[in-house]
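>>> got a predicted structure plus its sequence, pasted below:
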Amino acid sequence: MKHARIKFNNQIYAVTVNEDLSVNMPDGSILKEKEVQWLSPSEGNMFALGLNFADHATELAFAAPTEPLVFIKSKGSYIGHNGHSWRPDNIHYMHYECELAVVIGKTAKNVSKENAWEYVRGFTLCNDYAIRDYLENYYRPNLRVKNRDSMTAVGPFIVDTQDVQDPMNLSMKTWVNGELRQSGNTKDMIFDVPYLIEYLSGFMTLQEGDMIATGCPKGTSDVVAGDEIIIEIEHIGKLRNYMLSEHEYFEHRNK
């Protein structure tokens, strides 16, 4: 089953989603994909992985890590399906990142790899935009790189764990204006999902609704205002959003 959060007539609803992306409202009515505003399907903390695919590390000219490189993204950076992100003025390079996001289903502390899947509610997609201008000499994604308003697209929905047979073997793709730019597979993660849950829960408590964005494969490229970006992960779905200029974004937000 697919679970989403949407806004309609200024009210927020938890809904289930059909194959055509229509949504089932609590009153029994059905609304089409474009009739609602899609929100991030979860509002928990996001623990995001840097360089969790060796080929992506290589394209950024960094060595593959020997321990997870993890940073936190705040919910103020989240946007939903069909939402608008933006490219700040006076930067040289901003790229997308197609990532599998794992949604935690219950409080997790000191969880072993063997039991890790018991703590996963399901999966969603994350397009973790990065402004490469502000990367430091090693891969340190400070707030200006990764945590700006509306620069983390999440959604459209959460797919239940039991509906994804092998989450560690899913194809991953990104299209920009219909052109395939990025392609990979979750099997190529350096640190897989059970390892990450064991690692993170070993020194902190993961809460229900928290998400782990597990990194992207090689194939990142610059995006500019006017671009349509779609990421897709096999058996999870597609997540679309649109890139605006800085002026267009704040004009749109202030309407």
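Looks like it arrived, so ask away.
>>> only C-alpha atoms for contact and neighbour calcs from this point on.
Noted.
>>> who touches stretch 129-149?
50, 62, 71, 73-74, 76-78, 91-97, 128, 151-152 (C-alpha atoms under 8 Å, 6 or more residues apart in numbering).
>>> mind listing which of these are in strands?
If you go by DSSP state E, the contacts of stretch 129-149 have Gly50, Phe71, Lys73, Tyr78, Met94, His95, Asp128, Thr152 in strands.
>>> before we move on, back to that, only the buried subset of the contacts of stretch 129-149, as a PyMOL command please.
Command for PyMOL that selects the buried part of the contacts of stretch 129-149, burial taken from 16 or more other C-alpha atoms under 10 Å:
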select buried, resi 50+71+73+74+77+78+94+95+96+97+128+151+152
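>>> so which bits of stretch 242-250 are buried?
Neighbour-count burial for stretch 242-250 [16+ other C-alpha under 10 Å]: Tyr242, Met243, Leu244, Ser245, Glu246, Tyr249.
>>> show me where the stretch 101-250 of the chain has its helices.
143-146, 193-201, 246-253 (DSSP state H, counting those that start in this stretch).
>>> before we move on, the earlier item: what's the most distant pair in the buried residues of stretch 242-250?
Tyr242 and Glu246 (12.6 Å; C-alpha to C-alpha).
>>> ok, for Val103, nearest residue in space, not its chain neighbours?
The shortest distance from Val103 to any non-neighbouring residue, by C-alpha to C-alpha, 6 or more residues apart in numbering, is to Met211 (4.5 Å).
>>> ok, that neighbour to Lys106 distance?
Distance, Met211 to Lys106, using C-alpha to C-alpha, to the nearest Å: 11 Å.
>>> more neighbours, the two?
Just comparing Met211 and Lys106: by other C-alpha atoms under 10 Å the higher neighbour count belongs to Met211, 29 against 15.
>>> contact partners for the more buried one?
Contacts of Met211 (C-alpha under 8 Å, 6+ apart): Ser42, Gly44, Asn45, Met46, Phe47, Ala101, Val102, Val103, Ile104.
>>> quick one: it from Phe71, how far?
Taking C-alpha to C-alpha, one finds Met211 at 12 Å from Phe71.
>>> repeat for Asn185
22 Å.
>>> which residues in the stretch 101-250 of the chain form strands?
120-128, 130-131, 152-160, 171-176, 179-185, 211-213, 228-233, 237-245 (DSSP state E, counting those that start in this stretch).
>>> just list the residues touching the spatially most central residue of the chain, thanks.
Centroid check for the chain by C-alpha atoms, centre = their mean gives Cys126 as the closest residue, at 1.2 Å. When contacts are counted by C-alpha under 8 Å, 6+ apart, Cys126 touches Glu97, Cys98, Glu99, Leu100, Ala101, Thr152, Ala153, Val154, Gly155, Ala213, Leu239.
>>> next up, a structure to set beside the first:
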Amino acid sequence: MKLLRVGAKGAEKPAILDAEGVARDLSGVVTDIGGETLTPEGLARIRAVDIGVLPKLDGNQRIGPCVANVGKFICVGLNYADHAAETGAAIPSEPILFMKATSAIIGPNDDVVIPKNSIKPDWEVELGVVIGRQARYVEEKDALEHVAGYCVVNDLSERHFQTERGGQWVKGKSADTFGPIGPWLVTRDEVADPQNLGMWLEVDGHRYQDGSTRTMIFGVAHLVSYISHFMSLQPGDIITTGTPPGVGMGIKPEPVWLKAGNVMRLGVEGLGEQRQNVKAWQG
């Protein structure tokens, strides 16, 4: 299933795409796409519905974040061998974890705003993993059973804040609008192998990132298991799993940073595409 949320900010309706790609209103079936809806029981309720009888939604409406009320937004750093190489970093021996503020979350096509005092804003196309069943100390062989589905994430970063202002990475990752997710949450049964998905990102039509989840250092199952040994994972939590090479900070001979007026397009195979206009901070 391809689940999404359609409508104005704060007034999104839960929806599902039919076989023709038309969004159908799920608000008579579930309250929203998040939390209990993403459990095996919640997804079973949606699967039991005849999609063809659900009301059609206006295809011109805004698409909101594909998951509502995200509890934790967990990020994995330097998780692609080729990306680690372009940054000059060593291959991690264990996953590098950090958090992204949930207030950064926006819809897949909403405007991205460069934060005040930003010097080095950057892009990162990533595979997002949405949890559907509580995970605590799970074994890797069982980890994917705790996944509801997958989505596209643009893990936007302010590199100056992230690496030159001291402390942890979270403050370079958490500006408002720095977490576009969606357009869809694609349920796990429709993704045959999360470790074999092409992914790409363009700025103003120039393709900077063109990679694959095949080059992940730590795969999805390992990450879910690993993280569950440090914190419980709850339905609706998101893990964004790292980015392939081609980020702005890695461009040679000089880095390329986002600026107002840029247009980003990005996607992950089978999970849809995002498009964001980049705007300047208006204080």
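Nice, thanks for sending it over. In this text, all values refer to a predicted model and were calculated from it rather than measured experimentally.
>>> picking that back up, check the contact lists of Met211 and Phe71 of structure 1 and give me the overlap.
Phe47.
>>> quick one: what's aligned to Pro167 of structure 1 in structure 2?
Pro167 of structure 1 maps onto Pro194 in structure 2 when the alignment is built from TM-score structural alignment.
>>> surely that match meets Thr213?
Yes: Pro194 of structure 2 is in contact with Thr213 according to C-alpha atoms under 8 Å; the separation is 7.1 Å.
>>> which of those two has more neighbours?
Thr213 (26 against 20).
>>> roughly how far does the counterpart of the more buried one in structure 1 sit from Asn52 of structure 1?
In structure 1, the residue matched to Thr213 of structure 2 (TM-score structural alignment) is Thr186. Thr186 of structure 1 sits 10 Å away from Asn52 of structure 1, going by C-alpha to C-alpha.
>>> go on, Arg253 of structure 1?
33 Å.
>>> which of the two has more residues huddled nearby?
Asn52 (27 against 8).
>>> what does that one align to in structure 2?
Looks like Asn52 of structure 1 aligns to Asn79 there (TM-score structural alignment).
>>> Tyr78 of structure 1 now?
The alignment partner of Tyr78 of structure 1 in structure 2, by TM-score structural alignment, is Ile105.
>>> output the contacts of Met211 of structure 1 in a markdown table; the columns should cover distance to Glu198 of structure 1 and neighbour count.
Formatted as a markdown table, the contacts of Met211 of structure 1 follow (distance: C-alpha to C-alpha, whole Å; neighbours: other C-alpha atoms under 10 Å):
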| residue | distance to Glu198 of structure 1 | neighbour count |
| --- | --- | --- |
| Ser42 | 21 | 23 |
| Gly44 | 18 | 19 |
| Asn45 | 17 | 18 |
| Met46 | 16 | 23 |
| Phe47 | 13 | 22 |
| Ala101 | 16 | 25 |
| Val102 | 13 | 28 |
| Val103 | 14 | 28 |
| Ile104 | 12 | 25 |
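>>> what's the most distant pair in those residues?
Applying C-alpha to C-alpha across the contacts of Met211 of structure 1, the maximum distance is between Ser42 and Phe47, 12.9 Å.
>>> shared neighbours of the two, anything?
Asp210, Met211.
>>> thinking again about what came up before, mind putting the strands of the stretch 101-250 of structure 1 into CSV with distance to Met25 of structure 1?
Shown next, in CSV, are these (distance: least, C-alpha to C-alpha, whole Å):
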stretch, distance to Met25 of structure 1
strand 120-128, 20
strand 130-131, 35
strand 152-160, 14
strand 171-176, 30
strand 179-185, 34
strand 211-213, 25
strand 228-233, 25
strand 237-245, 20
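>>> and of these, who's closest to Val23 of structure 1?
The nearest among these, by C-alpha to C-alpha, is strand 152-160 at 10.6 Å.
>>> distance from the closest one to structure 2 after superposition?
On superposition with structure 2, the mean distance recorded for strand 152-160 of structure 1 (mean C-alpha distance after the TM-score superposition for structure 1) is 0.7 Å.
>>> helices or strands up against that strand?
Counting contacts by 3 or more C-alpha pairs under 8 Å, 6 or more residues apart in numbering; DSSP states H and E, strand 152-160 of structure 1 is packed against strand 2-8, strand 37-39, strand 78-79, strand 120-128, strand 237-245.
>>> could you dump these to CSV with distance to Lys146 of structure 1?
Formatted as CSV, those follow (distance: least, C-alpha to C-alpha, whole Å):
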stretch, distance to Lys146 of structure 1
strand 2-8, 23
strand 37-39, 19
strand 78-79, 11
strand 120-128, 7
strand 237-245, 15
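>>> so which of those comes closest to Asp27 of structure 1?
Among those, strand 2-8 sits nearest to Asp27 of structure 1 (C-alpha to C-alpha), with 12.8 Å.
>>> what is the orientation angle of that closest one with strand 152-160?
On the basis of axes from the mean of the first three to the mean of the last three C-alpha atoms, to 10 degrees, strand 2-8 of structure 1 is oriented at 130 degrees to strand 152-160.
>>> now strand 2-8 of structure 1 on structure 2. Mean distance?
Using mean C-alpha distance after the TM-score superposition for structure 1, the mean distance for strand 2-8 of structure 1 is 1.9 Å.
>>> so what secondary structure elements neighbour that strand?
strand 11-17, strand 37-39, strand 152-160.
>>> out of these, which one sits most buried?
Using mean count of other C-alpha atoms under 10 Å, the stretch among the helices and strands packed on strand 2-8 of structure 1 with the largest mean neighbour count is strand 152-160, at a mean of 27.
>>> could you list the residues in contact with that one?
Contacts for strand 152-160 of structure 1 (C-alpha under 8 Å, 6+ apart): 1-5, 17, 38-41, 77-81, 83, 85, 103, 121-129, 146, 236-239, 241.
>>> counterpart of Gly155 of structure 1 in structure 2?
With TM-score structural alignment as the criterion, Gly155 of structure 1 matches Gly182.
>>> what does Leu125 of structure 1 give?
Checking TM-score structural alignment: Leu125 of structure 1 goes with Val152.
>>> got the contact list for its match?
125-128, 181-184, 267-268, 271-274.
>>> again, but for Asn52 of structure 1
So Asn52 of structure 1 contacts Ala64, Pro65, Pro68, Leu69, Met189, Ile190, Phe191, Thr214, Gly215, Cys216 (C-alpha under 8 Å, 6+ apart).
>>> again, 10 Å this time
Shown in contact with Asn52 of structure 1 (C-alpha atoms under 10 Å, 6 or more residues apart in numbering): 64-70, 186, 188-192, 213-217.
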